[in-house]
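1. build me a structure from this.
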Amino acid sequence: MVSHIDSDKEDKNSFSAREGFAIFVRLLGYVRPYLKRLALGFVVLLIGAIMTAVVPLIIRTSVDQIITENNTQLLDQVLLLLIGIFLFQSILNYIEHIVMAYVGESVVANLRKRLFDHLQSLSMSFYNNSRTGDIVTRITSDSSLVQQSISFELVQILNQIITIVIGLIVLFVLNWRLTAIILLAVPLIFGLTFFLGLRIQKAANRMQTNLAEAANVVEENIQGVQVVKSFAQQRYENQRFSGNVHNTFLAALGLARLYASMIALTGFLGFATISITLWYGTREVLLGQFTAGGVVAYLLLALSVVAAMGISVMSYGQIQSALGAARRIFDMIDIIPEITEHPDARQLAAVRGEVHLENVSHAYEPNTSVLRGITIHASPGQTIALVGPSGAGKSTLVNLIPRFYDVSEGAIRIDGHDIRNVTLESLNQQIGIVPQETFLFAQSIAGNIRYGKSDATQAEVEEAARAANAHNFIVNDLSDGYETLVGERGVKLSGGQRQRISIARAILKNPRILILDEATSSLDSESERLIQDALNRLMQGRTSFVIAHRLSTIVNADWIVVLNNGQIVEQGTHTDLVDRSEGFYQKLYKFQFALDQSSAA
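-> Take a look at the predicted model:
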């Protein structure tokens, strides 16, 4: 089962012609809803190609008649007729490009929405093993390549193929001997195109992969700019980014060389064919086997056919690049979520809040258990505190309750329902989480609080903020109050302010089950007091799982579970545990008490 992007697979940068065709067919599935518009575009293309073939026939007849009859009036009439034809062709070109642009933009919009929707369904393990820049590149850069291919290149190649087919038929009617010369060049041109096209696809995929790597470096540097500056590593990061950009440059240069080779070689074959045709056609005129008008018409149409071959060659190369981009998109869409709903999953209605972990074990990787044999029973409204050293498995345990990960063994039940048998949306509607590292969206404070309840009124938002001890700083310290934009990840607010916004968001959601993951860690005393007060209000009447950073914050918990190395080593009330001689909890408590005394001194 694929659960993340396989970078090793990406580095191969190639797929067979059969795989390329399969990707193309799959891409056409996204075009299917727009078949009527495609049909209109095809009809317009067909009319345009027929008119392109008709023009040389008009010129042949006109030139022969004008020369033999010295008819200047006919010359004027032909000029007006040709201008009218070219004007009509311009209108057809406009319609064709508008229709195909609509189809291309619609397809890429649906593809992006499909990919983003799929990303929402992927498990936490996918994000733990994937890089943000790579994901963003697929949604933006790769999908743009696909859009360009459908909107423009697909039109071009269809247009040129129709022009080539109709043109060759007319050329054959005009002079089959000259056409035989052109037909000799066709397999050479298209054979060369296919040969170089496969290499273009590899080079384009390599360039997109390098571009994603560069995007990863940019994304990391923006998020970690403070670390970069504090360690004076700007030069190193510049070198790292320059290396990625240079690799992208080399890949792009390799791609350009392939395109240049394709253009040069096919161009040579095309013009060589025209030159031989001109030589042979002129000989036939001199021998009286062909008229001057016929030669002019033939050369004009032959030039159109050869030009169409050249354009189709370029379009084929671009489509190969787009197929590589489409494969990268489909590779991500094909990733199977590790956390899925049971086919008969039921809605989890409003719950009382009873949570039962039954002999739960969990392993992120096979044979490396992080939790083993965990059994905890939380009655409705009860507060369960989880304590233990770093790496004991506390965060992993609480992440199993909302099914961010699945248990390897055992079961978790809420009000008697196995959480694997209920819908994920209804499960998460019952659970509120206040994490250690608060994430705020780059929008207003009101918008961030309202994330807990999208249809909340302003009064409800403010009530939640008051309960979280956030209202005063919002209206007194921020110039725009609740409409203040917090910046990316809430960077414009302090850590304590961000945490209180997070608590307000959870209060507004009004969940029956609450998870607090060291929500008061790394805060000053005043911020901790305000937040702890808000958390106490939030926990009232709710089943709460609290990961404690400071043991003083959980002395009033109904039940304390002590974890070490993924196992429960002790559990009980604070009074029971602190009185256990040489107990694990007692040692933790005494150690932390000694640190607090030392800090106070």
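
2. when you work out contacts or count neighbours from here on, use the C-alpha atoms and nothing else.
-> OK.

3. helix or strand: which one has the closest residue to Ile139 other than its chain neighbours?
-> Closest residue to Ile139 apart from its sequence neighbours, by CA to CA, 6 or more residues apart in numbering: Arg112 at 5.9 Å. Secondary-structure assignment from DSSP states H and E places Arg112 in helix 72-121.

4. and Ser544, by the same measure?
-> Element membership of Ser544 [criterion: DSSP H and E] is strand 543-547.

5. tell me the helix or strand right after that strand.
-> strand 559-564.

6. now do the strand holding Ser544: distance to the chain's middle.
-> Distance of strand 543-547 from the chain centroid (CA atoms, centre = their mean, to the nearest Å) equals 35 Å.

7. helices and strands around that strand, which ones?
-> strand 383-387, helix 394-400, strand 513-517 (3 or more CA pairs under 8 Å, 6 or more residues apart in numbering; DSSP states H and E).

8. centre-most residue in the chain?
-> What sits nearest the mean C-alpha location of the chain, by CA atoms, centre = their mean, is Ile139, with 3.2 Å.

9. could you measure from that residue over to Glu96?
-> 27 Å (CA to CA, to the nearest Å).

10. another sequence for comparison is provided below:
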Amino acid sequence: MQTPSETKQQRKNLGILIELLAFIRPYRMKVFAALIALIVTAGLTLSVGHGVRILIDQGFTQQSLSDLENAIQFILVITLCISIGTFFRFYLVSSVGERVSADIRQAVFDHIITLHPSYFETNGSGDIMSRITTDTTLLQSIIGSSFSMAMRSALMCIGAIVMLFATNIKLTLIVLASVPFILVPILFYGRRVRALSRQSQDSMADVGSYAGEAIEHIKTVQSYSFEAQERASFATEVERAYEIGRRRVKQRAILISGVIVIVFSAIAGMLW
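-> Presented below is the predicted three-dimensional model:
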């Protein structure tokens, strides 16, 4: 059961997502075109298996030269279509990510310059600059890459399940029954990785903020000969960010290794 704080956080995340969609809406035609390219390439990728089956069953097994040539031509045509579709998908999604990121930066800056001066007394300029640059770059990566890959994986998964149903219903049911045993550990451990990723992002923002503040007041620092203290303080911030990043990388490595073990164990169990 979710706690009130978790429910509140989910509502906050949903609100952020709705605001983000407002920036994407002006470019919905590009997003729609990218979605079509994504669906087409996912379907073509799944159809490659059909070409390989023809290549093996009729080309190699039956020693049919004409069937072998047809299968090879089929695979080559499908590969060419996939490459063209992938080009349009990647270009459209990445361009939308770049455009949305630029719009968000502009909107944030337009809002910041209207804030009361007291806001800048409690928030350093370095931290504000980090939010404008680093955080929006992260959003650009999510919109321009991560979201597209997630959609592609989801479509491939759905298509593979449909094809598996058409091929062998019993095997499909076994696969679906094993999915919870694979997803639950991944989701549980993934929450820890996500929390560390958030901490790593915040620590990098702190490093940028500290450096920006020190450089902004460099005359004061040098006037009072505080260079050594500033170097030591900045080194502390950098080491803290490194330590959080190291823990994040370690947890991700454990997660990836665990996924490999779980997935291949599930495959071995199904074959057994």
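
11. so what number do they get for TM-score?
-> Once superposed, the chains reach a TM-score of 0.89 (TM-score structural alignment, normalised by the length of structure 2), with 266 aligned residues with a CA RMSD of 2.1 Å.

12. how about the strands in structure 1?
-> Per DSSP state E, structure 1 carries strands over the ranges 355-365, 368-378, 383-387, 409-414, 417-418, 431-434, 513-517, 543-547, 559-564, 567-572.

13. which residues in structure 2 does the second one align to?
-> Per TM-score structural alignment, strand 368-378 of structure 1 has no counterpart in structure 2.

14. from the chain's centroid, how far away is that strand?
-> Relative to the centre of its chain, strand 368-378 of structure 1 is centred 35 Å away, using CA atoms, centre = their mean.

15. got a list of contacts for that strand?
-> 354-364, 384, 393, 396-397, 410, 543, 565-568 (CA atoms under 8 Å, 6 or more residues apart in numbering).

16. for it, which positions count as buried?
-> Residues 370-376, 378 are the ones in strand 368-378 of structure 1 that count as buried (16 or more other CA atoms under 10 Å).

17. let me have those in TSV, extended by distance to Leu145 of structure 1.
-> Listed next are those as TSV, based on distance: CA to CA, whole Å:
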residue	distance to Leu145 of structure 1
Val370	43
Leu371	45
Arg372	48
Gly373	50
Ile374	50
Thr375	52
Ile376	52
Ala378	53
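
18. spatially, which two of the residues you listed are the most separated?
-> Val370 and Ala378 (21.5 Å; CA to CA).

19. hmm, back to that, quick check: the residue nearest to the centre of structure 1 touching Asn110?
-> No: Ile139 of structure 1 is not in contact with Asn110 according to CA atoms under 8 Å; the separation is 11.2 Å.

20. structure 2: which residue goes with Val78 of structure 1?
-> By TM-score structural alignment, Val78 of structure 1 lines up with Ala71 in structure 2.

21. could you do Thr248 of structure 1 as well?
-> In structure 2, the residue paired with Thr248 of structure 1 is Ala241, using TM-score structural alignment.

22. go on, Gln201 of structure 1?
-> Checking TM-score structural alignment: Gln201 of structure 1 goes with Arg194.

23. what is the burial count for the residue nearest to Ile139 of structure 1?
-> By other CA atoms under 10 Å, the residues close to Arg112 of structure 1 number 19.

24. list the contacts of the residue mapped onto it from structure 2.
-> By TM-score structural alignment, Arg112 of structure 1 lines up with Arg105 in structure 2. By CA under 8 Å, 6+ apart, the contact set of Arg105 of structure 2 is 132-133, 136.

25. what's the closest of the residues you listed to Ile39 of structure 2?
-> Nearest to Ile39 of structure 2 among those is Thr136, at 27.7 Å by CA to CA.

26. just checking, that closest one touches Ser101?
-> Yes: using CA under 8 Å as the test, Thr136 of structure 2 is close enough to Ser101 to be in contact (5.7 Å).
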